[in-house]
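Participant: 3D model of this:
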Amino acid sequence: MTLPAFTAHGTGTPLVLLHAFPLAARMWQAQTESLADVALVITPDQRGFGGSAPAEGAPLLELVADDIATVLDELGIERAVIGGLSMGGYVAMAFARRHAERVAGLLLADTKAVVDGDAARANRERIAAAVLARNSVRILAEEKIEDGLLGPAVDPELADRVRAMIAEASPQAVAWAQRAMAARPDSLPTLATLAVPAAVVVGEHDALTPLAEARVMAETLPDAELTVIPGVGHLSSLEAPESFNAVVRALLRRC
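Facilitator: Below is the predicted model of the structure:
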C-alpha cells in the first residue's frame, strides 16, 4: 500500500482532517495553524489528490480509510480524533466502519451519512465520464461554485482560491472519487454504535448536505453536539475558520 502524502503539525491530541472533494489537504491551512497548540494536526491528501499517488483499485472509500490507518501507523499513533468535511466526512465514516477501535473522537462537517439517491449517483457518473472524456476538470470548477459550494456572501478571493484548488485536481482522481462516493453504504448503523465524543457541523446555507442531514447524524451518534455556522455554505472550515476551529477545540477538550 502506498503511503499518502500528508503533513503533521503541532503537539497534543492526534487529529486527522480529511479534505473535501475535489480539493486537497491544504484546504486545512487555517486549522493546521490555529490548532497546533492543542493537537497534532494530520492532513492527508486522499488518493489522487494533492501530492498523493494516482488513485488505483476499485473506487471504494474503504480503501481511502485504510490509507489513513497506514498514515497513523507511520506516525506510531494508535487512536486519533478523525474529522472530515464533505467527501472527507464520508471517508471518516468509512474509517469508523473499518477501524472503530482507532477512533478517539469524530468530527463530521457538511456531510451526510445516508446513501446517494438514484439521481445523485447518475450525476456523479455523468461528471466522472465527462472529466475523463475531456481530460479536464474545467466543467467541475464551473459547476461546483454555482451549485452551492460556498455561501451567498462569500469573499471573491476565497472563491478564486477554491476554483484554483479544483482546477489542480486530475480527471482520473475526480472520476475515481465520484464513483467511490456513489458506491458508499449507509453509515447510520455505524454511527449508532460509535460511543465516542462527536461533533457535527453544518453551514447555515449548505445546500449540498443541509441541516436536516446534520441533524440525522447528530441524533444517531450517542454523544454528539450539533453546530450550525451562520452565513456560510458547504465549505464551512474555509468560510468561517474561527467558528469552525472553536468547534474543534471544544471537541478535543471532550476527548
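Participant: Every contact and neighbour count from this point should use C-alpha atoms.
Facilitator: Fine.
Participant: Once you drop chain neighbours, what's closest to Arg184?
Facilitator: Val115 (6.4 Å; C-alpha to C-alpha, 6 or more residues apart in numbering).
Participant: Count the residues that sit near the one you found.
Facilitator: Neighbourhood size, Val115 [other C-alpha atoms under 10 Å]: 16.
Participant: same deal with the one 3 residues further on?
Facilitator: Neighbouring residues of Asp118 were enumerated by other C-alpha under 10 Å; the total is 10.
Participant: What spatial separation is found between it and Leu15?
Facilitator: 34 Å (C-alpha to C-alpha, to the nearest Å).
Participant: what's the answer for Pro156, then?
Facilitator: 30 Å.
Participant: So for these two, which sits in the more crowded spot?
Facilitator: A side-by-side neighbour count of Pro156 and Leu15, using other C-alpha under 10 Å, places Leu15 first with 30 against 9.
Participant: my guess is the more buried one is in a strand, correct?
Facilitator: Yes: Leu15: assigned to a strand according to DSSP: H, G, I helix; E, B strand; the rest coil.
Participant: At which residues are the helices of the stretch 1-150 of the chain located?
Facilitator: 29-34, 61-75, 87-98, 118-134, 138-144 (DSSP state H, counting those that start in this stretch).
Participant: Mind listing what's buried along the longest one?
Facilitator: By 16 or more other C-alpha atoms under 10 Å, the buried positions in helix 118-134 come out as Arg121, Arg124, Glu125, Ile127, Ala128, Ala129, Ala130, Val131, Leu132.
Participant: Show the contacting residues for the fourth one.
Facilitator: Ile127 is in contact with Leu140, Ala175, Gln178, counting by C-alpha atoms under 8 Å, 6 or more residues apart in numbering.
Participant: And the first one, by the same measure?
Facilitator: When contacts are counted by C-alpha under 8 Å, 6+ apart, Arg121 touches Ala182.
Participant: Look up how far Val103 lies from it.
Facilitator: 29 Å.
Participant: List the contacts of stretch 32-39.
Facilitator: His9, Gly10, Thr11, Gly12, Thr13, Pro14, Leu15, Val41, Asn245, Arg249, Leu252.
Participant: Need the nearest residue in space to the third one, chain neighbours excluded.
Facilitator: The shortest distance from Thr11 to any non-neighbouring residue, by C-alpha to C-alpha, 6+ apart, is to Leu40 (4.5 Å).
Participant: I have a second one here; can you model it like the first so I can compare?
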Amino acid sequence: MPPIDVRGHSLMYDDGGDGEVVLCIHGFPFNRSMWDEARLALASRYRVLSPDLRGFGESSGSESWTLDDQANDLIELLDQLGIDRVAVLGLSMGGYIALNLARRYPERLWAMVLIDTKATSDNYDAKQNRLKTAETALREGAAPIAAQMLPKLLSPANADDQRLIERLNSMMLTTNPKTIASAAHAMASRPDSTPYLSTMALPSMVIVGNDDQITTPNDAHAMVAALPHASLVTIPDAGHMSVLEQPEIAYGAIRVFLEQAQQG
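Facilitator: Here you go, the predicted model:
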C-alpha cells in the first residue's frame, strides 16, 4: 500500500483481507513485518491492518513523541481509511498503545488482544534503563541495543533458531537510533494503565509466553484479573515474542477469540 500522510508524518502500512478490521500494533524496536504471520492466519476472515508506527520501519517521524502521539496517529489512520471500529492486537510496546486506545478511544475498539505486555508503568530502575537505552542508541546506534535485547526475547526452546534470530536482528538493526531513543523516553513516561483496566469492558484476551522474562506470566495474570471480560492464553516454549516463536498456537487462539468476540 502507498504511505498515508498522518498528522504531518508518512505512515506505511499493510492492508489485506476482507471482513471486520484487525489492527496489529508492533513492538519495540520492530516494524510491521513482525505481523506477516497474522496476515496469513487471519486475512481469510478479517481485514488485517498493520502499520509501521511513527519513526519505525518505513514510516517517518523519528523525533520526540509520546505513546499518546502514536495512538492518535492510529486513530487518524483509521479515519482516513474510513474504518470505524477495530479489534486491536498489540505486542509489548504495541500493547501499551492498545491500552492507550482502550482508555482514550473505547468507542473505536470491538476487541483487544494484549500480547507479551503489561499494564503497569515502569519503576525507577526500569525508567533509568530506558534512559540509558536512549543514550546508547544516540551515541552508538542500534547494534548495541539489539545485542542487549536479543538474549531476553526468546524462550530457551528457541534460542538457537537462527532464522528467527536473523529476522529479529534485521528488524532491530534497521530501526533509526533516534526512534529507539524516542520510544525509550515514551515508554519510560507512560502512565500506569492498571487503574483503568476495570473500565475496559470490551472482550479481551491476554497472551503470554510461559518463558517471557520481560513481561512475565504474573503481569499477564494481573491484567486478566482486573479486566472485566478477559481470558488468558499461556503459550508453551515461548518468550517475549510468542506470536513469532509459536505462531500456529498463538494465532489459533486469536482466531477462536475473535470469532467469539464477534458473536457477542
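Participant: Superposed, what's their TM-score?
Facilitator: The TM-score (TM-score structural alignment, normalised by the length of structure 1) is 0.96; 252 aligned residues with a C-alpha RMSD of 1.0 Å.
Participant: coming back round to it: out of the helices of the stretch 1-150 of structure 1, which is the most enclosed?
Facilitator: helix 87-98 (a mean of 25; mean count of other C-alpha atoms under 10 Å).
Participant: To what extent does that helix diverge from structure 2 after superposition?
Facilitator: Mean deviation of helix 87-98 of structure 1 relative to structure 2 after superposition (mean C-alpha distance after the TM-score superposition for structure 1): 0.9 Å.
Participant: what does that helix correspond to over in structure 2?
Facilitator: Mapped onto structure 2 using TM-score structural alignment, helix 87-98 of structure 1 covers residues 93-104.
Participant: burial measure for Gly12 of structure 1, as a count.
Facilitator: Neighbours of Gly12 of structure 1 under the rule other C-alpha under 10 Å: 14.
Participant: need the contact list for it.
Facilitator: So Gly12 of structure 1 contacts Ala36, Asp37, Val38, Ala39, Leu40 (C-alpha under 8 Å, 6+ apart).
Participant: Not counting residues beside it along the chain, what's closest to it?
Facilitator: Spatial nearest neighbour of Gly12 of structure 1, excluding adjacent residues (C-alpha to C-alpha, 6+ apart): Ala39 at 4.0 Å.
Participant: which residue in structure 2 lines up with that neighbour?
Facilitator: When structure 2 is aligned by TM-score structural alignment, the residue opposite Ala39 of structure 1 is Tyr46.
Participant: With Ala198 of structure 1 instead?
Facilitator: Checking TM-score structural alignment: Ala198 of structure 1 goes with Ser204.
Participant: for Ala120 of structure 1, same thing?
Facilitator: Match for Ala120 of structure 1 (TM-score structural alignment): Ala126.
Participant: can you pull the contacts of Ala188 of structure 2?
Facilitator: Ala188 of structure 2 neighbours (C-alpha under 8 Å, 6+ apart): Ser121, Asp122, Ala126, Lys127, Arg130, Leu131.
Participant: and the gap between Val232 of structure 1 and Asp206 of structure 1?
Facilitator: Distance of Val232 of structure 1 to Asp206 of structure 1, given as C-alpha to C-alpha: 7 Å.
Participant: typed the wrong thing, it's Gly231 of structure 1
Facilitator: As judged by C-alpha to C-alpha, Gly231 of structure 1 and Asp206 of structure 1 stand 9 Å apart.
Participant: on that earlier part again, verify the contact between the residue nearest to Arg184 of structure 1 and Ala180 for me.
Facilitator: No: in this structure, Val115 of structure 1 is not within contact of Ala180 by C-alpha atoms under 8 Å, at 11.6 Å.
Participant: So which bits of stretch 240-255 of structure 1 are buried?
Facilitator: For stretch 240-255 of structure 1, burial by neighbour count (16+ other C-alpha under 10 Å) applies to Ala240, Pro241, Phe244, Asn245, Val247, Val248, Leu251, Leu252.
Participant: if I look at the residue nearest to Arg184 of structure 1, how far off is Arg126 of structure 1?
Facilitator: Taken as C-alpha to C-alpha, the span from Val115 of structure 1 to Arg126 of structure 1 is 17 Å.
Participant: And Arg184 of structure 1, by the same measure?
Facilitator: In terms of C-alpha to C-alpha, Arg184 of structure 1 sits 17 Å off from Arg126 of structure 1.
Participant: Then Ala159 of structure 1?
Facilitator: Distance from Ala159 of structure 1 to Arg126 of structure 1, by C-alpha to C-alpha: 24 Å.
Participant: Same question for Ala141 of structure 1.
Facilitator: To Arg126 of structure 1, Ala141 of structure 1 is 15 Å away according to C-alpha to C-alpha.
Participant: what do you get for Gly76 of structure 1?
Facilitator: Taking C-alpha to C-alpha as the measure, Gly76 of structure 1 falls 41 Å from Arg126 of structure 1.
Participant: how about Gln148 of structure 2, what's its partner in structure 1?
Facilitator: In structure 1, the residue matched to Gln148 of structure 2 (TM-score structural alignment) is Glu143.
Participant: typo on my end, it should be Ile235 of structure 2
Facilitator: In structure 1, Ile235 of structure 2 lines up with Ile229, judged by TM-score structural alignment.
Participant: contacting residues for its match?
Facilitator: Counting by C-alpha under 8 Å, 6+ apart, Ile229 of structure 1 makes contact with Val201, Val202, Gly203, Glu204, Ser236, Ala240, Ser243, Phe244.
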